[in-house]
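J.: No sequence on hand, only this structure:
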């Protein structure tokens, strides 16, 4: 009997030791990269990411503070902690992008005039937050909490990783009402260059490289992918694109340092350089303390916008080169005004066989971003017409070039914050891959 009891005790000790080893291994796991699926919503033309399979967030390069609608339904967590005003986390929430600029000062202290809630707390840090899709901002209440995110080896999803004390803002639904975001989106994934934005915070919490890479799907039927950190970037059928990047410097605009700016030095169509005012392509002071000109990368504008004289030069040369190939003109289809008869244009692996547009960028040895048919023309009217997928810039836009998501789809875009450079693979299509070819099946 004593022998039997001793054996049972030994088994319990061995099981306990085994469980402890598993727990210790899980606790010590440190991923090199994290993963979020990307969805495209055709009704809004916006992209969203899934954070840990729980929160659907707007993919937003311009917003600097990760926020969630904490009212519908009420946000509740046993690990959330209020970020007090004048505290270290609050001081980090100084942001400056195209929608918000606090002038370098930390957010103020909130005074609550209603019952306490996640969005209403006295003496709390109250940063401004935004939704770039509707160019609107509001104030919020800053907290920290533990969030779960998928890890990855660059080929497949890995274990879920808990990220403790991640700063986030609680807000009401002001910024996601009236169908302004895809259905199911409950907040905004802040991906700007700010210290409090997700790329820098995830890197700091998990000792990742301060970079992120995304691949935007071209349709709503497949998932794209967002990587935080550094890893191989493998798409089916087993193609690693991590060594295929071209690089151009990320420029700093002192009037909105959180934003992603690059330097275009020229634009060509089929090797013919456009005659444009090069001064428009430079970031310069407008005389009031703000800046104008230059090129900004956006994740919430669908089509690349160009200053009118640049657009006119591009449309004129593109039309002439297309006509020379036997591609016939078609009536304009709003919002586009340079359109063609699709039946007169042949198709290739990289889209319609239309003239190539090249963006010459700053960088050693000369860096060129080629834009082929899949990213330069869009099909409309049941694929009977194709139109140049560039627009004149909006009335109040001050940048000469705003690079939209249509020109980025099925391409790789890597934002390296540590080295302040943009890496890009212009298209995956030439190698028989798309952004929807990442293998989301765990192995």
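T.: Looks like it arrived, so ask away. Note that the structure is predicted; figures quoted are calculated from it, not measured.
J.: can we go C-alpha only for contacts and neighbour counts from here?
T.: OK.
J.: tell me the contacts of residue 30?
T.: Counting by Cα atoms under 8 Å, 6 or more residues apart in numbering, residue 30 touches residue 206.
J.: Pasting the second one now:
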């Protein structure tokens, strides 16, 4: 049978259109599926509850690609990687940690004015280990003091300036620590600072106390939980690595010390005052340091001076200052998103209170209106799970008995400059008891109380403090 030429062409065209449209349809559907999957991942985390529980096995890791002889591995104070002996101090339970954390927050609120003025304008890595200081779950690092070097394990704190350690003889009292108490008479480079020196006159800005004189400079520093240290203000050699040694480093040699410092030997001040480590090492490090706080007590973190450790891209936001409290690191929050949706909180909510980033506060504190919006959005996304009573300062809680995994919404904190801190899942939900889990945020009592970005929400990020350039950055996935 003969086939009409025009009919044949029509048949070929029909076949072509069929396969073209069918193929495009498959591609469109695949694209839509991929887009849907990406959106779902942006909106939620599937969390294994086991990952939120402490592990008995140490899992060490290498941080970043810029490794050097100064990179030291450390662990959570109470975890399996810790070098500190657990017998020296009682490990606080979670309820006590929250109580002590609130004490620290109240102390910070009492120091900071409610009116903020914006600021217009070779690395060494040392270990970062979570510990207990000033009543909260802070972090410790290993440093050397003296000639010959005596090893000291000290809390590092971005909310403090003066570095101090316990010293012999403990004329009044010293608390129990793991390392031998520093003996200044055994160091050939130790000397006291005279009371009529410029260094002594500048000490008040770092401690908040008027200094007394007995020919030598005497310091006294007190903390919000009642902890304190008192002794001689002196100089000695600070060693951070074999190649990073700082002669005549100014620090407190405490002979009268008491408080909730665990078994750490003292405190390393990372604030912005002239006496802080950041300022005293500025010629070498250029006022640049960073740290990464691990998500798990069985993992390690780091503290680095002089350069960034991680390889991931870092988002920066402007560093601000309060003229009345210039030591604190202020940031400006512009919004919060839950499940990928911006909550539309008015900017005035954040500017009224102001915000600091603090390595020593555990739970992030938000202005009441901001926390209310966050809590409400989180609850709407968690309706399939049974609610539980409040636990201490945490009031958005769930009974997850019987679950091995849960789906929780993502949370992002937005800062000026378009910077987003996409909070790691370890900083969203915290285990309060065997079956109870809570949102790891809390609200302030008043709208004028400064907001605080706590260390749980900083976990796994390399937090980069470029003080000289007036910015703070967040690099994702720097530690686990």
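T.: Now that the structure is in, tell me what you want to look at. This one's a predicted model, so the numbers in the text were calculated from it and none came from an experiment.
J.: TM-score for these two?
T.: Overlay of the two chains. TM-score (TM-score structural alignment, normalised by the length of structure 1): 0.69; 342 aligned residues with a Cα RMSD of 3.0 Å.
J.: which ones are touching the alignment partner in structure 1 of residue 440 of structure 2?
T.: Counting by TM-score structural alignment, residue 440 of structure 2 lines up with residue 389 in structure 1. For residue 389 of structure 1, the contacting residues are 303, 304, 336, 375, 376, 377, 378, 406, by Cα under 8 Å, 6+ apart.
J.: For the residue lying closest to residue 389 of structure 1 once chain neighbours are set aside, give its distance to residue 336 of structure 1.
T.: Spatial nearest neighbour of residue 389 of structure 1, chain neighbours left out: residue 377 (4.8 Å); criterion: Cα to Cα, 6 or more residues apart in numbering. Note on residue 377 of structure 1: its distance to residue 336 of structure 1, by Cα to Cα, to the nearest Å, is 10 Å.
J.: still on that earlier bit, could I get the contacts of residue 389 of structure 1 as CSV with distance to residue 19 of structure 1 and secondary structure?
T.: Below are these laid out as CSV (distance: Cα to Cα, whole Å; DSSP: H, G, I helix; E, B strand; the rest coil):
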residue, distance to residue 19 of structure 1, secondary structure
303, 53, coil
304, 54, strand
336, 62, strand
375, 52, helix
376, 56, helix
377, 57, strand
378, 56, strand
406, 49, coil
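J.: Farthest pair within those?
T.: 336 and 375 (14.6 Å; Cα to Cα).
J.: Neighbour count for these two, which is higher?
T.: Neighbours of residue 336 of structure 1 and residue 375, each counted by other Cα atoms under 10 Å, are more numerous for residue 375; the result is 27 against 17.
J.: Helices along structure 2, start to end?
T.: Taking DSSP state H as the criterion, structure 2 carries its helices at 5-43, 94-111, 198-201, 204-207, 277-280, 282-285, 347-353, 368-381.
J.: Quick one: the residues in structure 1 that the longest one pairs up with.
T.: This means helix 5-43 of structure 2. The aligned range for helix 5-43 of structure 2 is empty, by TM-score structural alignment.
J.: I'd say residue 272 of structure 2 and residue 322 touch.
T.: No. Using Cα atoms under 8 Å, residue 272 of structure 2 is not in contact with residue 322; the gap is 11.6 Å.
J.: and for the two, which residues touch both?
T.: By Cα under 8 Å, 6+ apart, the residues touching both residue 272 of structure 2 and residue 322 are residue 328.
J.: Just want to know which of these two has more residues nearby.
T.: Counted by other Cα under 10 Å, residue 272 of structure 2 and residue 322 do not tie: residue 272 has more neighbours, with 23 against 20.
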